[in-house]
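Participant: Just to be clear, the model below is a prediction. Sequence and coordinates:
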Amino acid sequence: MASNKPAPEAPSRFGSDFTTEYRTETVADFGTEGFGETDRAWEEWNPTEDSVRPVRGRHRVAKQRNGLARSSTVLGVGVIAAVGAGGMATAQSKPPVSISLPDSIADNLPDAKSLPGVSAFFSGESADQADARAAVAPLTSAGITTAEAEQGATDAGEALRARILQQAEQQQNAADSEAKEAEEKAAAEKAAAEAKKKQDAAEAKVTAEKKKAEEEAKAKAEAARLAKLAASYAIPTSSYTITSTFGEAGSMWSSGYHTGLDFAAPTGTPIKAIHTGTIKSAGWSGSYGYRTVLELEDGTELWFCHQSSIDVTVGQKVTTGETIGRVGATGNVTGPHLHLEVHTPDGTGIDPMTWLRDKGLTV
């Protein structure tokens, strides 16, 4: 029956005992000098069960001697150690490079001095002192400001929660402030509107009172003017009754309507000059009977008709209230009365009652 024999070991120029010792020394001394030409001059064949493809027949993988796995693992560790040492040596020989961060990130970073084991780089304390202080300070206090520590925050999560609550409170205060400002603005606008309304009402009241006062003053002034005129004008007779007014229609008047104002009074009642003026004519005048014409300074003529007698002459100056004749029934009449007519300077007849009232007289 055939059996598989162990595979022969790879030949070495140094022998089996020398190979193990040389490999160990080479790995230990490799960290700072790297690979030498002597190291690359030999190669060792270390087949394993994973690296050797299984074959059919009598061939088998040889077991490793002395429990050592001669593989590329040890060589890889040496390479890593050499590269790391070379990198540290290179980093120590280069000048430091400054690193800047945006303000938005730098402002939110925790104070480096507050981090356990880091403050030694920023102070004069020794590494042992920094390690001792780091051992006392819990890692959960990293990122906690001095103010937060004074407020009792000892946990990073608690500090974050406190910051969130503080931010929420600030936002709520800002919202309350905006709402308060809006309410104050609305109240101010309402107060301004009410004040304007009151001001408008007060101004309207003042305007009305002013207008009323002006009207009263105007009426008073007119009354004073009329009173002054009344002092210079007089009713033509007394104990009278108005029987016919200006403009009345009738067949008894030749013009078809009444051209004057009739004061019915007993015969012989004195007739007075209405205003100061000059006697323009005095005598018989047909249907008017005995008539006296008084011309005023502005050219207005006053006709006194149907007199029973005349007491003035042409060209005579008379004053207000002076007797110029007497009531009678001469001419075309139905009874004793004074027929008064008023003519403007151009000769147009107007309503005597209106003219007398304009002079402040009450008829």
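Facilitator: Yes, it's here.

Participant: hey, let's count contacts and neighbours off CA atoms from now on
Facilitator: Noted.

Participant: Helices along the stretch 251-363 of the chain, start to end?
Facilitator: 352-358 (DSSP state H, counting those that start in this stretch).

Participant: so where do the strands sit in this structure?
Facilitator: Along the chain, the stretches classed as strands by DSSP state E are 241-244, 261-264, 270-272, 277-284, 290-295, 301-310, 317-318, 323-327, 337-343, 349-350.

Participant: list the helices and strands the fourth one packs on?
Facilitator: So the one you mean is strand 277-284. strand 290-295, strand 317-318 (3 or more CA pairs under 8 Å, 6 or more residues apart in numbering; DSSP states H and E).

Participant: Run the chain-centre distance for the shortest one.
Facilitator: Meaning strand 317-318. For strand 317-318, the separation from the chain centroid amounts to 79 Å (computed by CA atoms, centre = their mean, to the nearest Å).

Participant: So what touches stretch 282-297?
Facilitator: For stretch 282-297, contacts defined as CA atoms under 8 Å, 6 or more residues apart in numbering pick out 273, 275-281, 301-310, 312-314, 324, 329-332.

Participant: Buried residues in that stretch, which are they?
Facilitator: The neighbour-count check on stretch 282-297 (16 or more other CA atoms under 10 Å) flags 282, 283, 284, 288, 289, 290, 291, 292, 293, 294, 295, 296 as buried.

Participant: Just tell me which of the helices and strands packed on strand 277-284 ends up closest to residue 348.
Facilitator: Residue 348 lies closest to strand 290-295 among the helices and strands packed on strand 277-284, at 14.1 Å (CA to CA).

Participant: Over to stretch 304-321 now: how far is its first residue from its last?
Facilitator: End-to-end distance for stretch 304-321, by CA to CA, to the nearest Å: 14 Å.

Participant: Quick one: residues in contact with it.
Facilitator: So stretch 304-321 is in contact with 232-234, 236, 267-268, 272-283, 288-293, 323-331, 333, 336-341, going by CA under 8 Å, 6+ apart.

Participant: this is the other structure I want to compare:
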Amino acid sequence: MASNRPAPEFSGFSADSADGGLGVERESWEEWNPTEESVRPVRGRHRVARQRGGLARSSTVLGVGVIAAVGAGGIATAQGGKPAVHLSMPDLSAVKDSLPEAASLPGVGALISDGPGSGSSGATTAAAPLTSVGTGQSGAGEALRARIMQQAETQADAADAKAQAAAEEAAAQKAAADAKAKREKAEADAAAEKKKAEEEAKKKAEAERLAKLAKSFKLPVASYTLTGTFGQPGSMWSSGYHTGLDFAASTGTPIYAIHGGTVTEAGWAGAYGYRTVLTLDDGTELWFCHQSSMNVSVGQKVSTGDVIGRVGATGNVTGAHLHLEVHPGGDATGVDPAAWLRDKGLTP
């Protein structure tokens, strides 16, 4: 009678299988020729025939599926934080009697053995009890808490870094603003000092100029009283206002040449009485009017301080005085003699 070849033994489970991490390491199978004695008629659908003197293949598959389910349930509980899965295990005594090789399988031997562990090689295989499937819940909670705390610390560190960066930027901006303000203040102070120095230098130069001019210019009368100023309105003047500066003095008081120049006129001039016109080198004409007598003639050159005539009351006057007019460039319209004298360093 022909007999079937025995099925190859399992060498163990493979961790990289797709069956929940507990796949079976498969070996190559040889061809199996069934006989009448080993094959029974199939009644109904999905019936699996049993081998003589052994456990059906479906029992082995069932045991492996149970282990895979238990492992998958533990992994899902650890990852998702779900409550422990309570499973009711079938009676596996038949597995022990019909499939002695199952005792050598990792994890399965501990379930079907009477003692702490057994196997074909005598090695003890430790297996976690089913009640330990749900113990991953606390570990997952701790892991989640640790992740939350780490994320909070990371966010706090980022906020602190951002605040520190903002504070540093604000400090840098304030320092730049302070430096700019100090620089602008220093520049303003330097400009003010420079302007002050320039003004002082200008005043000094002007004073030196006036002092020098004062040596070359002289007031026309030594002792006098100002009785009429330039622009003073009145009906006694044909133009409606006073066109010169009046130095009241006694008749015969000497009249001095204000500056060196050339006598261009000397004689009677109607309402001006006896008048002497002294033309300076820059073309300015000085009119000395109402003289009682004249000491120069036309074309004569005089120097500063020379006596050119004497105070009188000739022409249209109300008393003895010197009427002085200044005509820059010989213009008919004169300027204020007092201002002109001050510009020459003299104070009338």
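Facilitator: Here it is on my side, so go on. This is a predicted model, so every value here is computed, not measured.

Participant: sorry, back to before: distance to residue 219 of structure 1 for the strands of structure 1 - can I get that in TSV?
Facilitator: TSV is the format used below for the strands of structure 1 (distance: least, CA to CA, whole Å):
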stretch	distance to residue 219 of structure 1
strand 241-244	28
strand 261-264	28
strand 270-272	29
strand 277-284	29
strand 290-295	30
strand 301-310	28
strand 317-318	32
strand 323-327	33
strand 337-343	27
strand 349-350	25
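
Participant: Residue 162 of structure 1: which of those is closest?
Facilitator: Residue 162 of structure 1 lies closest, by CA to CA, to one member of these: strand 349-350, at 103.4 Å.

Participant: OK, contacts around the counterpart of residue 335 of structure 1 in structure 2?
Facilitator: Under the alignment (TM-score structural alignment), residue 335 of structure 1 maps onto residue 319 of structure 2. Residues near residue 319 of structure 2 by CA under 8 Å, 6+ apart: 248, 313.

Participant: sorry, back to before: now the buried members of the contacts of stretch 304-321 of structure 1.
Facilitator: Neighbour-count burial (16+ other CA under 10 Å) is assigned, among the contacts of stretch 304-321 of structure 1, to 232-234, 236, 267-268, 272-283, 288-293, 323-331, 336-341.

Participant: re earlier: which two from the buried residues of stretch 282-297 of structure 1 end up farthest apart in space?
Facilitator: 289 and 296, at 22.2 Å, using CA to CA across these.

Participant: sorry, back to before: quick one: closest of the strands of structure 1 to residue 204 of structure 1.
Facilitator: Ranking the strands of structure 1 by their distance to residue 204 of structure 1 (criterion: CA to CA) puts strand 349-350 first, at 42.8 Å.

Participant: Return the list of helices and strands in contact with that closest one.
Facilitator: In this structure, strand 349-350 of structure 1 makes packing contacts with strand 337-343, judged by 3+ CA pairs under 8 Å, 6+ apart.

Participant: For the longest helix seen in structure 2, which helices and strands make contact with it?
Facilitator: Ranked by residue count, the top helix of structure 2 under DSSP state H comes out as helix 136-216. For helix 136-216 of structure 2, the packing partners by 3+ CA pairs under 8 Å, 6+ apart come out as helix 57-80.

Participant: now the helix it packs on, how far from the centre of its chain.
Facilitator: Remark: helix 57-80 of structure 2 is offset 64 Å from the chain centroid, using CA atoms, centre = their mean.

Participant: which parts of that helix are buried?
Facilitator: For helix 57-80 of structure 2, the neighbour count (16+ other CA under 10 Å) marks 59, 63-79 as buried.

Participant: I'd like the next helix or strand past that helix.
Facilitator: Of the helices and strands lying after helix 57-80 of structure 2 in sequence (DSSP states H and E), the nearest is helix 93-98.

Participant: buried ones in that following helix?
Facilitator: Applying 16+ other CA under 10 Å to helix 93-98 of structure 2 flags 95, 96 as buried.

Participant: okay, which residue is most central for structure 2?
Facilitator: Closest to where the C-alpha atoms of structure 2 average out (CA atoms, centre = their mean) is residue 173, at 6.0 Å.

Participant: Who are the contact partners of the aligned partner of it in structure 1?
Facilitator: The alignment partner of residue 173 of structure 2 in structure 1, by TM-score structural alignment, is residue 189. By CA under 8 Å, 6+ apart, no residues touch residue 189 of structure 1.

Participant: what about residue 189 of structure 1, distance to residue 196 of structure 1?
Facilitator: Taking CA to CA, one finds residue 189 of structure 1 at 10 Å from residue 196 of structure 1.

Participant: And residue 310 of structure 1, by the same measure?
Facilitator: Distance, residue 310 of structure 1 to residue 196 of structure 1, by CA to CA: 73 Å.

Participant: repeat for residue 263 of structure 1
Facilitator: 61 Å.

Participant: of the two, who's got more company?
Facilitator: residue 263 (22 against 12; other CA atoms under 10 Å).

Participant: who's in contact with the aligned partner of that one in structure 2?
Facilitator: Counting by TM-score structural alignment, residue 263 of structure 1 corresponds to residue 247 in structure 2. Residue 247 of structure 2 makes contacts with 221, 224, 225, 226, 227, 228, 321, 322, 323, 324, as judged by CA under 8 Å, 6+ apart.

Participant: hmm, try it at 10 Å
Facilitator: Applying CA atoms under 10 Å, 6 or more residues apart in numbering, we find residue 247 of structure 2 in contact with 220-229, 311, 320-324, 348.

Participant: And for residue 181 of structure 2?
Facilitator: Taking CA under 10 Å, 6+ apart, one finds 175, 187 in contact with residue 181 of structure 2.
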